[in-house]
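**Student:** Below is the structure, and that's it, no one-letter string:
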């Protein structure tokens, strides 16, 4: 299997390490809860036009039910996003990330499908494998890394993740072809574990760190982490985000990351307290959309509701009919819409929507 291992291009590696906005791609359905291909393609066009540096498809926001044999949308949804990316004919690096989950056999099969469709990296979920030891999960990671570049994924326990040891992440970072780690434990201690483990790894310079902490996006991106290791003092930054939150108001997220990059380059400059306030604004907006008040039950419909208001989705339907906005969530989205107009890219969408919806010649 080693001879079929894929890797990122030098341009993609450089872009990944400089920092990218990578939205977690939603699933557009019609009122019969069937794939709405026009709007599925529209979303990909929107992310590309917004300046995103990649997309993650087949992840939580794309709904895990796409893998259900009766629904069977995994390959089709990945293919649509790949086709739109190719059609865009971009003259900049763009990274197509495939969400990969399941036991070793399922994960390997999904990775091979994704690689065949032209995906560049696998975001490897470690959810729903509760009985597996850390060693077994490391072996599974090695197997997928033999097929294509791997982005590790630390997911919060409240939505199906689990806690891993510092040693696990140190061993994970040593796996050849692991190119990044997305940290989404929604927990400062566990985020620190990953950053320190990577800093202590011999592959520290080959692994880009990405935030998935929707509750702390901006502070993650603005912080320089510094640790004493056997090789001396090592500094590392969380350079970008692979987030469900970046699936909405994406153009503004891209502008935000560019501002952060400018600040990173200004040596010795002090950070304005205004950034701390902006972090709280983003977290407040995220709370309305992601619904932590109800253990994230309305998270996917919340993303859909924002996209629906912008005209980027026809409705907020999910494959699971039980998945809908929680009580009071719509009112909360109304509130953050009123309160934070500067976080929204509605004007940008309005200017381009007809063009994105126009039939391809």
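**Tutor:** Here it is on my side, so go on. Note that the structure is predicted; figures quoted are calculated from it, not measured. Numbers count the residues shown, from 1 in each chain.

**Student:** When you work out contacts or count neighbours from here on, use the C-alpha atoms and nothing else.
**Tutor:** Noted.

**Student:** Stretch 202-212: how far from the chain's middle?
**Tutor:** How far stretch 202-212 lies from its chain's middle: 15 Å, per CA atoms, centre = their mean, to the nearest Å.

**Student:** and what of stretch 164-178?
**Tutor:** That offset, for stretch 164-178, works out to 20 Å (CA atoms, centre = their mean).

**Student:** Now it: buried residues?
**Tutor:** 166, 168-170, 172-175, 177-178 (16 or more other CA atoms under 10 Å).

**Student:** got it, and stretch 222-234?
**Tutor:** For stretch 222-234, by 16+ other CA under 10 Å, it's 222, 234.

**Student:** Now do the end-to-end distance for it.
**Tutor:** One end of stretch 222-234 to the other measures 17 Å (CA to CA, to the nearest Å).

**Student:** mind checking how far it is from the chain centre?
**Tutor:** Centroid separation for stretch 222-234 versus its chain: 25 Å, with CA atoms, centre = their mean.

**Student:** rewinding a little: list the ones among the buried residues of stretch 164-178 that fall in strands.
**Tutor:** Using DSSP state E, the members of the buried residues of stretch 164-178 that fall in strands are residue 178.

**Student:** for the buried residues of stretch 164-178, which one is nearest residue 26?
**Tutor:** residue 178 (25.0 Å; CA to CA).

**Student:** residues touching the closest residue to the closest one other than its chain neighbours, list them.
**Tutor:** For residue 178, ignoring the flanking residues on the chain, the nearest one in space by CA to CA, 6 or more residues apart in numbering is residue 150 at 4.6 Å. If a contact means CA atoms under 8 Å, 6 or more residues apart in numbering, then residue 150 has 121-124, 141, 144, 177-180 as its contacts.

**Student:** which ones among the residues you listed are found in helices?
**Tutor:** 141, 144 (DSSP state H).

**Student:** can you name the two of the contacts of residue 150 that are farthest apart?
**Tutor:** Distance extremes for these: the farthest pair is 144 and 180 at 13.9 Å, using CA to CA.

**Student:** Taking the buried residues of stretch 164-178, tell me the two that lie furthest apart.
**Tutor:** Among the buried residues of stretch 164-178, the pair separated by the greatest distance (CA to CA) is 166 and 177, at 19.8 Å.

**Student:** Which elements pack onto whichever strand or helix holds residue 48?
**Tutor:** Per DSSP states H and E, residue 48 falls inside helix 37-49. Other elements packing on helix 37-49 under the criterion 3 or more CA pairs under 8 Å, 6 or more residues apart in numbering; DSSP states H and E are strand 54-57, helix 74-88, helix 346-357.

**Student:** Can you say which of these is nearest to residue 103?
**Tutor:** That would be helix 74-88 among the helices and strands packed on helix 37-49, by CA to CA, at 16.2 Å.

**Student:** what about versus this one:
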């Protein structure tokens, strides 16, 4: 049975509208690169206790290769089951959806059957298509599940999309949100301008996926002309691979940003300075020096150091830390200790692993 955004409980829409931390969930594997059920459950419990508003599962950070390894449905099902067993509070569950239209439609249907509320639709597999073709693809998938649009950076396969594409996307009746992750200020503004042109800024929720610019995306107002006046829009929250680590601190950061914005007046210098500090940490975790080659393994390494993961294994044996990445993670741990949540994890790890 297809799912429409109008079918979603009001509290779920409220979570998205008010702004939430939504981590992209990693995949837990054992030393034989088999699915580690216990540690995957521990990750879900960690994120819930950290205070997240939802989970994104089956996305890039979960490794797209789960599909060819027959793990897509297993991983999605476990996240729903484990979250429901751990908490009764509402969580927005977002499933990664990708591939050509037949594959994307099947994944959307699977996600709905498993209890997911939205699909984060990657267009990387169709990057060579025209915008008309891409929009037709989005419209087809939107017949099955509320869509979170995904502007993926071109360096790792995302198509370059115009502001008019995002205007047309925002006009889809089942468009729910957009994750802006081009890692490019001009293209981020293209998304916002398109949503404003569609008059959709109040119901198509903007979420940052720009792991290189998290704090300022969340803290600053953005203004665009429409009908002779300026329309101000804000990024509500984040759906981020970076927030798969040090997650309780991410929740604190978003709450601090929201509090300062609500208070009015100038934002504090300390808050604004967090943008560069968090970006510095992201550079280490995402292996920017090696063109993001170790971005998944880097997040695994942080979780391994905390004891949540047993190792940094990925489904692809060749996917691991980049040269010098471990040393970069050492550096940001030493220089930005207050941004880590190791103490929070240590206090709860045994309970999460039980």
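**Tutor:** Received it, and whenever you're ready, just let me know what you need. These figures come from a predicted structure and were not determined experimentally.

**Student:** any idea how far residue 280 of the first structure lies from residue 175 of the first structure?
**Tutor:** 36 Å.

**Student:** what do you get for residue 71 of the first structure?
**Tutor:** Residue 71 of the first structure is 34 Å from residue 175 of the first structure, by CA to CA.

**Student:** Do a quick rundown of the strands in the stretch 51-200 of the second structure.
**Tutor:** 54-57, 92-97, 118-121, 147-152, 175-181 (DSSP state E, counting those that start in this stretch).

**Student:** how about the fourth one, aligned to which bit of the first structure?
**Tutor:** Here strand 147-152 of the second structure aligns to the first structure at residues 150-155, judged by TM-score structural alignment.

**Student:** before we move on, what about the second one?
**Tutor:** Under TM-score structural alignment, the alignment places strand 92-97 of the second structure onto residues 95-100 of the first structure.

**Student:** average distance between the matching stretch and the second structure?
**Tutor:** With mean CA distance after the TM-score superposition for the first structure, stretch 95-100 of the first structure departs from the second structure by a mean of 0.3 Å once superposed.

**Student:** remind me, longest strand of the first structure?
**Tutor:** Secondary structure assigned by DSSP E gives strand 232-243 as the longest strand of the first structure.

**Student:** in the second structure, what residues pair with that one?
**Tutor:** Aligning strand 232-243 of the first structure against the second structure (TM-score structural alignment) gives residues 229-240.

**Student:** Helices of the stretch 201-350 of the first structure, start to end?
**Tutor:** 217-222, 250-265, 274-290, 299-310, 329-339, 346-357 (DSSP state H, counting those that start in this stretch).

**Student:** Distance to residue 51 of the first structure added to those, as CSV?
**Tutor:** Output for these, formatted as CSV (distance: least, CA to CA, whole Å):
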stretch, distance to residue 51 of the first structure
helix 217-222, 18
helix 250-265, 6
helix 274-290, 19
helix 299-310, 17
helix 329-339, 22
helix 346-357, 12
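
**Student:** closest one to residue 40 of the first structure among those helices?
**Tutor:** helix 346-357 (10.7 Å).

**Student:** compared with the second structure, how much does that closest one deviate?
**Tutor:** Mean deviation for helix 346-357 of the first structure: 0.7 Å (mean CA distance after the TM-score superposition for the first structure).

**Student:** in the second structure, what residues pair with that helix?
**Tutor:** Using TM-score structural alignment, helix 346-357 of the first structure lines up with residues 342-353 of the second structure.

**Student:** got the buried residues for stretch 38-58 of the second structure?
**Tutor:** Going by 16+ other CA under 10 Å, stretch 38-58 of the second structure has these buried residues: 39-58.

**Student:** now stretch 244-254 of the second structure
**Tutor:** Those would be 244-251, 253-254, for stretch 244-254 of the second structure by 16+ other CA under 10 Å.

**Student:** do stretch 143-159 of the second structure as well
**Tutor:** Neighbour counts over stretch 143-159 of the second structure (16+ other CA under 10 Å) mark 143-154, 158-159 as buried.

**Student:** Next: stretch 75-91 of the second structure.
**Tutor:** 75-80, 82-83, 91.

**Student:** do the same with stretch 8-16 of the first structure
**Tutor:** The neighbour-count check on stretch 8-16 of the first structure (16+ other CA under 10 Å) flags 8, 12-13, 15-16 as buried.

**Student:** Tabulate those in a markdown table, adding columns for distance to residue 242 of the first structure and secondary structure.
**Tutor:** As requested, the buried residues of stretch 8-16 of the first structure are exported to a markdown table (distance: CA to CA, whole Å; DSSP: H, G, I helix; E, B strand; the rest coil):
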| residue | distance to residue 242 of the first structure | secondary structure |
| --- | --- | --- |
| 8 | 17 | coil |
| 12 | 15 | helix |
| 13 | 15 | helix |
| 15 | 14 | helix |
| 16 | 11 | helix |
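
**Student:** any chance of these in JSON lines, with distance to residue 336 of the first structure too?
**Tutor:** Output for the buried residues of stretch 8-16 of the first structure, formatted as JSON lines (distance: CA to CA, whole Å):
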{"residue": "8", "distance to residue 336 of the first structure": "38"}
{"residue": "12", "distance to residue 336 of the first structure": "35"}
{"residue": "13", "distance to residue 336 of the first structure": "36"}
{"residue": "15", "distance to residue 336 of the first structure": "32"}
{"residue": "16", "distance to residue 336 of the first structure": "31"}
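
**Student:** Max pairwise distance over those: which two?
**Tutor:** 8 and 15 (10.4 Å).

**Student:** Next one: the spatially closest residue to residue 306 of the first structure that is not a sequence neighbour from residue 290 of the first structure, what distance?
**Tutor:** Excluding the flanking residues, the one nearest residue 306 of the first structure by CA to CA, 6+ apart is residue 248, at 6.8 Å. Applying CA to CA, one obtains 11 Å for the distance of residue 248 of the first structure from residue 290 of the first structure.

**Student:** now residue 41 of the first structure
**Tutor:** Counting by CA to CA, the separation of residue 41 of the first structure from residue 290 of the first structure is 23 Å.
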